[in-house]
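# this one's sequence-less:
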């Protein structure tokens, strides 16, 4: 199946053509019925164009990623904290964690603002 980001199948980007699935061999699809021995020239031409199709897929992928980034950033609510604020920290589950355990730890005190969205935290107790 062609990928949404590139518009091409991974097989096509690697080999420059589409794969022949076993069903097509058995049923003799339209593609196989029109195959002739001089298709070697056509195959060489496809291989010459594979670099262009890869470059086109890279451009499409960059545009797709940019659209995904814009869509994600449109829904993100930026949160800014000041030194001294009390915050909760999201805990990533490790080991045998059940879904009923709290996904947050804290409260923690913001000790230092490192950069946009990054903070140095300290346990509230000290």
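Everything's here; your move. Bear in mind the structure is a predicted one, so any value in this text is a computation, not a measurement. Numbers count the residues shown, from 1 in each chain.

# only C-alpha atoms from now on, for both contacts and neighbour counts.
Fine.

# what packs against the longest strand along the chain?
The strand of greatest length in the chain, counted in residues with DSSP state E as the criterion, is given as strand 104-115. Using 3 or more CA pairs under 8 Å, 6 or more residues apart in numbering; DSSP states H and E as the contact criterion, the elements in contact with strand 104-115 are strand 86-90, strand 118-123.

# now those strands in CSV, with mean neighbour count and distance to residue 23?
Converted to CSV, those look like this (neighbours: other CA atoms under 10 Å; distance: least, CA to CA, whole Å):
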stretch, mean neighbour count, distance to residue 23
strand 86-90, 14, 50
strand 118-123, 16, 54
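
# and of those strands, who's closest to residue 107?
With CA to CA, the closest approach to residue 107 among those belongs to strand 86-90: 4.9 Å.

# tell me which other helices or strands that closest one touches.
When contacts are defined as 3+ CA pairs under 8 Å, 6+ apart, strand 86-90 packs onto strand 104-115.

# put this next to the first one:
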């Protein structure tokens, strides 16, 4: 959830950067930036956040003052008929939200497929020589020292890309290690 909030904040900041002339009066433009954010159709859901919350598309103040084709039919309705149409729209909201959720899942699956096309799996086997890469410099002693230790031997391959390594002398290391932090050792 925290990632969603950060993404939203970054998106709103990007909109604000496009709208403001100087940084001193950004707070005056914030409502307009939020309106833009809430009324922009998302690729993932194919709907606006405003629509998903309220079930209707937003009516901007200019459309109320100068009636548009979308507003004129509603303006000529009686109160009872308008209430009936709004009640029917409320019944349709759940279906539209389910459609948006399905579109979101389809979008996520498309993103996962695109990502997985670029992933190359590392296959390790028992007895293979590897070198452990230091991801942080804490284990290494200085900036000019090598970023890997003497070669290790794969003692056991576990599920989820975890490996149990053994020293060259045969001593098995007690902790498993992620296969992302090792490379094949070539003699």
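Nice, I can see it. Remember, predicted model here, so these are calculated numbers, not experimental data.

# ok, back up a step: what angle separates the longest strand of the first structure from strand 86-90?
Between strand 104-115 of the first structure and strand 86-90, the angle comes out at 110 degrees (axes from the mean of the first three to the mean of the last three CA atoms, to 10 degrees).

# what comes up buried for strand 104-115 of the first structure?
Burial within strand 104-115 of the first structure, assessed by neighbour count using 16 or more other CA atoms under 10 Å, is assigned to 107, 108, 109, 110, 111.

# I'd like to know which of those residues is nearest to residue 66 of the first structure.
Using CA to CA, the shortest approach to residue 66 of the first structure within the buried residues of strand 104-115 of the first structure belongs to residue 110, at 32.6 Å.

# residue 47 of the second structure maps to what in the first structure?
In the superposition onto the first structure, residue 47 of the second structure corresponds to residue 8 when matched by TM-score structural alignment.

# and its match, which of the three is it?
Using DSSP: H, G, I helix; E, B strand; the rest coil as the criterion, the local structure at residue 8 of the first structure reads coil.

# what's next to stretch 57-74 of the first structure, contact-wise?
Among residues not part of stretch 57-74 of the first structure, those counted as contacts by CA atoms under 8 Å, 6 or more residues apart in numbering are 5, 6, 7, 8.

# mean deviation, it versus the second structure?
Superposing on the second structure and averaging over aligned pairs (mean CA distance after the TM-score superposition for the first structure), stretch 57-74 of the first structure comes out at 1.2 Å.

# in the second structure, what stretch matches that stretch?
If you align by TM-score structural alignment, stretch 57-74 of the first structure falls on residues 100-117 of the second structure.

# what's near enough to touch the nearest residue to residue 53 of the first structure once chain neighbours are set aside?
Using CA to CA, 6 or more residues apart in numbering and skipping the chain neighbours, the partner closest in space to residue 53 of the first structure is residue 13 (7.0 Å). Shown here is residue 13 of the first structure, whose contacts under the criterion CA under 8 Å, 6+ apart are 50, 53, 54.

# let's see if you can find the most crowded of these.
residue 53 (20 neighbours; other CA atoms under 10 Å).

# check the secondary structure at that one for me.
Using three-state DSSP, the three-state assignment for residue 53 of the first structure comes out as helix.

# list the buried residues in stretch 67-76 of the second structure.
Residues of stretch 67-76 of the second structure classed as buried: none (neighbour count, 16+ other CA under 10 Å).

# now it, how far from the chain's geometric center?
Using CA atoms, centre = their mean, to the nearest Å, the mean C-alpha position of stretch 67-76 of the second structure is found 38 Å from that of the whole chain.

# how far away is the match of residue 47 of the second structure from residue 17 of the first structure?
The spacing between residue 8 of the first structure and residue 17 of the first structure, counted by CA to CA, to the nearest Å, is 10 Å.

# again, but for residue 34 of the first structure
Taken as CA to CA, the span from residue 34 of the first structure to residue 17 of the first structure is 16 Å.

# and residue 87 of the first structure, by the same measure?
From residue 87 of the first structure over to residue 17 of the first structure the distance is 54 Å, taken as CA to CA.

# do the same with residue 81 of the first structure
With the distance defined as CA to CA, residue 81 of the first structure ends up 53 Å from residue 17 of the first structure.

# equivalent analysis for residue 77 of the first structure, please.
Distance, residue 77 of the first structure to residue 17 of the first structure, using CA to CA: 44 Å.

# between the two, tell me which one has more neighbours.
The residue with more neighbours, out of residue 77 of the first structure and residue 17, is residue 17; 15 against 7, by other CA under 10 Å.
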